[in-house]
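Undergrad: Need the 3D shape of this:
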Amino acid sequence: MDELKELTKAEEQIMHSLWEIENGFVKDIIDRLPDPKPAYNTVSTIVRILETKGFVDHESFGKSHRYFPIVQKEDYKKFITGKLLHGYFEDSASSMLSFFLEEKKLAIKDLDEIFKIIQQHKS
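TA: Just a heads-up that it's a prediction; the model follows:
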């Protein structure tokens, strides 16, 4: 797979819809989007851009296309998290964790879960 590219907010929203439904026509993608729904042509254009970027492919049914993701959500999550960690936290997970704690984005129960995960990985 080529190097992943960062998606725009709109592209990411469409990808989340596609990851949920696994494959579908533009209408199916629109059905999963929050209100106010974007215009059909807007979604169609964004899906074609995603195809050009290598995130989506399609099967043809006459003039219609059923789209499906070729980049998995987990792969994009790893890419975007790595970019965040490198770009804003100098590759320091502890700096990132500290930031989330200071911004009150983590609750004590989240920390308990993190400690459990750390303990599991130590074994």
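Undergrad: C-alpha only now, for contacts and for neighbours.
TA: OK.
Undergrad: In terms of secondary structure, what does the longest helix seen in the chain contact?
TA: In the chain, with assignment by DSSP state H, the single longest helix is helix 73-89. Using 3 or more C-alpha pairs under 8 Å, 6 or more residues apart in numbering; DSSP states H and E as the contact criterion, the neighbours of helix 73-89 among helices and strands are helix 93-102.
Undergrad: how about this one, so we can line them up?
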Amino acid sequence: MEKLTKREDQIMQIIWKLEKAFIRDVIEQLPEPKPHYNSVATIIKILVKKGVLKSEMIGNTHQYSPVVEFETYRDDNLTNIKKKFFGNSFPKMMAYFAKEENLSEEELSELIDVIKSNKTKKS
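TA: Here you go, the predicted model:
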């Protein structure tokens, strides 16, 4: 999937949450100061061209919905972050977040349990 700009990502987050949206719905969800309708419409058209949104005519206006699921987008981004910043090492990435988040012993234990339970499910 093509990389999204910060504003494209912000709009996609809203549409993923709403599942289907008109441009005015997206604008309502954006923080103040609200961007102009045409600015949001332009970004949404770019997202349609990129293939992450689809458009459906409802009456005389377009309703937009995601083509790419949020989970797919998240997984692609996390994979890219792992490769780019952590030498494609999951343990290094997890160690970084554990350190940065200053996890308690209880949280570390919970994380280890989650990892172990997922490993058991895959076997």
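Undergrad: What does residue 63 of structure 2 correspond to in structure 1?
TA: Using TM-score structural alignment as the criterion, residue 63 of structure 2 maps onto residue 66 of structure 1.
Undergrad: Count the neighbours of the residue mapped onto residue 43 of structure 2 from structure 1 for me.
TA: Alignment of residue 43 of structure 2 against structure 1 is given by TM-score structural alignment, with residue 46 as its counterpart. Other residues within reach of residue 46 of structure 1, judged by other C-alpha atoms under 10 Å, total 17.
Undergrad: My reading is that residue 46 of structure 1 lies in a strand. Confirm?
TA: No - when the secondary structure is assigned by DSSP: H, G, I helix; E, B strand; the rest coil, residue 46 of structure 1 falls in helix instead of a strand.
Undergrad: Assess the claim that it and residue 13 are in contact.
TA: No - distance between residue 46 of structure 1 and residue 13: 10.2 Å, which falls outside the contact criterion (C-alpha atoms under 8 Å).
Undergrad: Am I right that residue 68 of structure 1 is in a strand?
TA: Yes - with three-state DSSP as the criterion, residue 68 of structure 1 is part of a strand.
Undergrad: which ones are touching it?
TA: With contact taken as C-alpha atoms under 8 Å, 6 or more residues apart in numbering, residue 68 of structure 1 is in contact with 18, 22-24, 56-58.
Undergrad: and with 10 Å instead?
TA: 15, 18-19, 21-25, 47, 51, 55-59 (C-alpha atoms under 10 Å, 6 or more residues apart in numbering).
Undergrad: and in structure 2, which of the residues you listed remain?
TA: Retained contacts for those in structure 2, judged by both residues aligned by TM-score structural alignment, their matches' C-alpha atoms under 10 Å, are 15, 18-19, 21-25, 51, 55-59.
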